[in-house]
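S.K.: For reference, the sequence and a predicted model appear below.
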Amino acid sequence: MLEKLIPAKADPILGLGKLFAADARENKIDLGVGVYKDADGKTPIMTAVKKAEVRLHAEQTSKSYKALAGDEVFRDEMRKLVLGDAVAADRVATLQAPGGTGALHQLFEAMKLLNPDATIWVSNPSWPSHVAMAKHLGFKTENYDYFDPATSGVDFNGLMVSLQGMQAGDMLVLHGCCHNPTGANLTANQWQSITDLVLEKNVMPLVDIAYQGFGDGLQEDAIYMRTMASRMPEMMVAASCSKNFGLYRDRVGCAMVIAKDADSATVTQGNLATLNRMNYSFAPDHGAALVAIILSDSELRAEWEAELEEMRLAMLTVREDLAEALRQQCNSDHFDFIKDHRGMFSRLGLSPEQVEMLRVDHGMYVVGDSRINVPGLSGGRVAPFAKAVSMVANISK
């Protein structure tokens, strides 16, 4: 039967990583995979995480199963971190999941229970997993306009026109702060307009938030989504701890479903637990236990928040330095949008041919659509990268 299988398509980002590893040039720079990097080019373990691991090792007495829905302290702390007091606690059903991707998968599964005929609306561009996962689960998908290459900002008029096609019972996938791969974020007024449309169309919004704390601040990054949540009778959220806790390989995520009232949330909670049972039973606990320890301890939380803020400010510095270096190299303000974007990513607006020249001629590894992982430029890497970009973009003094 295995002869029926066809070769799987290679992941372009992971493929880029293999090319980078095989490149013998000492001055090569990897800007592909979206992981935070410090000035030494390493992805560090946060100090609060290390301290929490010491405490967990000393205090944990069993590796027995937790509840199907996951650790209650972790789930409650994540609800408070993401939603704050925007929604009453008894209206929110929560689920521990293996990473933000696992949370997204379980919420798509929940949507199948609600409306298997729904169309899932996903931004263009988005992350490949959004559409691939939705289609794998049998959903129809539609793209909506998001990014304007001419301005390197959000094409909000195009977005709103695209979303007029939504039907009652559909699902709209929205990016939380810093999550769109372009680096361009929605404004407060734009979130408000989208919320108005979602309510009018009777559509289920799903906000995928994986970078809280990487944009304008831990609370600031969630405020627009919280405003939407406060107005919605029903809503879903997929949250990740990979980036803001640095727990990439430990796969820590939390799915949240906001219900219209406490009774509906209780029924939803039971169904979410059942979905876990049918997929992987119990989510991995180690990373989630660390998050629970950090968020529920005032000293560790303060230390974590301070380190997260350092990471955020470091990325902003790289953005400002890169925009200025490109301005000097190109004698143009063409790339000034970089300092206005937020989070780990920006799309430079280079052609695939120019991206290939960056890699082949200069050892600069960038995803084909010209998305760069901004923290990969820390530690003195801005200047050589800016020079290479100016050369391939044919913008010179």
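M.R.: Alright, I've got the coordinates.

S.K.: Going by C-alpha atoms from here, please, whenever you check contacts or count neighbours.
M.R.: Noted.

S.K.: The stretch 1-150 of the chain: strands as residue ranges?
M.R.: 29-30, 92-97, 119-124, 140-145, 147-148 (DSSP state E, counting those that start in this stretch).

S.K.: Single out the most deeply packed of the ones you listed.
M.R.: Compared across those, strand 92-97 shows the largest average neighbour count, a mean of 28 (mean count of other CA atoms under 10 Å).

S.K.: Just give me how far that strand sits from the chain centre.
M.R.: Its chain's average C-alpha position is 18 Å from that of strand 92-97, according to CA atoms, centre = their mean, to the nearest Å.

S.K.: Can you name every helix or strand that that strand contacts?
M.R.: In terms of contacts (3 or more CA pairs under 8 Å, 6 or more residues apart in numbering; DSSP states H and E), strand 92-97 is packed against helix 72-83, helix 99-114, strand 253-258, helix 262-279.

S.K.: take the one below as the second:
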Amino acid sequence: MFENVKAIPGDALLALMMEFKQDPTPTKIDLGVGVYKDDAGLTPILPVVKKAESLILENEQSKGYIGPAGAPELAPLLQGLMLGENHPLITEKRIATTQTPGGTGALRVAGDLVNALNPEAKIWVSDPTWSNHFHVFAGAGVEVRTYPYYDAQQNALAFDNMLDAIRQMPAGDVILLHASCHNPTGIDPTLEQWKQISEVVSERGLLPLIDCAYQGFGDGLEEDVQGLKLILEKCPEALITTSCSKNFGLYNERIGALSIVAAQAEHCSNVFSQACNCIRANYSNPPAHGAAIVTTILADTTLRQQWETELAEMRTRIHRMRTELVKNLDALSSERDFSFITAQKGMFSYSGLSKSEVKYLKEKYAIYAVDSGRINIAGINDSNLERLSQAISEAISR
């Protein structure tokens, strides 16, 4: 069976990450891998997570299975975080949430669910989008297509083209929307644009699949889900994938969730059972530790307040790095306007750097970024900011 199997190329981003790790240059800078880093260049464990883990260690009674849907106490806490307490969807039992292995696991369960309920449905993703969206949905047997999103000339949202494309999508198809901090561009719709998107999605009879991976990293916990709420006001059915990797710093704990929204409680319960069936056939049970951490933090008033403070500190540092980078680049060169970077949200930025400029940064300065020019703003800190700014200015002038 294995004799004639051909190797396939690995993920380009993972390959870039390995290349960075193997680079001996002491001043190297990683702007590629999509994880938060503090000013020391480390991906930290939040102090509040350490506190929660101490409580878990002290009180944990079992390592038994937690069931396909995961920890039952987690679901209402994540729903409240997204929608606020006493939201109609919650009180009317029109939303049900299952724990998953990270946001990626949630996306895969969503793909399996779409394939099980409507094998003819396609999933439409933004151009560009997180590259793994294609692999995940293809693995679930769902056809993936793209709609316009990024205007490279203006470094902005291609909003009119996006709306025109949505108006052409067949009823019953699925449209994936990023709730906030769009990956990879960092460009989000305004609230007015979200209203128009929600109206067109509803009119076309599309099923919104909202990828909520960065809540709290843009403008704030409540602000980052305003677009999501507008979609849910207009669309009676939706799928929402949640990741706790970024806002809790729990990357390797693989903790996420899939939420199902339906027009009636009975419909919601029925679809939820189908999702659990997909889980049972895939990984059977999700891991418990990450869910225990998130549950412990969100259920405790003091820990939750500490978490919100630590999340705000991460968000503020990213905002400051955006501002400082633009300020430095403006002072070094007037050849290109980078002010759009300060308007983008979250960790990522479509910087406008060309493939050749990205290559120059890596070969000359050991600065690693994705070929598309997408950079991770969280990889910038006070110690490398000046060198990075000088290198970008030099790459542009060449």
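M.R.: The structure has been received and is ready for your questions. Just so we're clear, the structure is a prediction, and the values are computed from it rather than from any experiment.

S.K.: TM-score for the pair, please.
M.R.: The TM-score (TM-score structural alignment, normalised by the length of the first structure) is 0.97; 395 aligned residues with a CA RMSD of 1.3 Å.

S.K.: Include mean neighbour count and distance to Met232 of the first structure when you put the helices and strands packed on strand 92-97 of the first structure into JSON lines, please.
M.R.: Shown next, in JSON lines, are those (neighbours: other CA atoms under 10 Å; distance: least, CA to CA, whole Å):
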{"stretch": "helix 72-83", "mean neighbour count": "20", "distance to Met232 of the first structure": "13"}
{"stretch": "helix 99-114", "mean neighbour count": "21", "distance to Met232 of the first structure": "16"}
{"stretch": "strand 253-258", "mean neighbour count": "27", "distance to Met232 of the first structure": "8"}
{"stretch": "helix 262-279", "mean neighbour count": "17", "distance to Met232 of the first structure": "14"}
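
S.K.: could you redo those as CSV and give each row distance to Val131 of the first structure?
M.R.: Shown next, in CSV, are those (distance: least, CA to CA, whole Å):
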stretch, distance to Val131 of the first structure
helix 72-83, 24
helix 99-114, 11
strand 253-258, 18
helix 262-279, 20
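
S.K.: out of the ones you listed, nearest to Tyr36 of the first structure?
M.R.: When these are compared by CA to CA, helix 99-114 sits nearest Tyr36 of the first structure, at 16.2 Å.

S.K.: so Tyr214 of the second structure sits right up against Lys246, yeah?
M.R.: Yes. The pair Tyr214 of the second structure / Lys246 is scored as a contact, 6.3 Å apart, by CA atoms under 8 Å.

S.K.: Looking at these two, which one has more neighbours?
M.R.: Legend: neighbour count by other CA atoms under 10 Å for Tyr214 of the second structure and Lys246, higher for Tyr214 (27 against 19).

S.K.: mind checking what the more buried one lines up with in the first structure?
M.R.: Aligning on TM-score structural alignment places Tyr214 of the second structure opposite Tyr211 in the first structure.

S.K.: cool, and Ser354 of the second structure?
M.R.: Using TM-score structural alignment, the partner of Ser354 of the second structure in the first structure is Ser351.

S.K.: With Asp160 of the second structure instead?
M.R.: When the first structure is aligned by TM-score structural alignment, Asp160 of the second structure is paired with Asn157.

S.K.: And the strands in the stretch 251-397 of the first structure?
M.R.: So, for the stretch 251-397 of the first structure - with DSSP E, counting those that start in this stretch - the strands run 253-258, 345-347, 364-365, 371-373.

S.K.: In space, what's closest to the residue nearest to the spatial centre of the first structure - neighbours in sequence excluded?
M.R.: Geometric centre of the first structure, nearest residue: Ala210, 3.4 Å, by CA atoms, centre = their mean. Of all residues not flanking Ala210 of the first structure in the chain, Ser240 sits nearest, at 4.7 Å (CA to CA, 6 or more residues apart in numbering).
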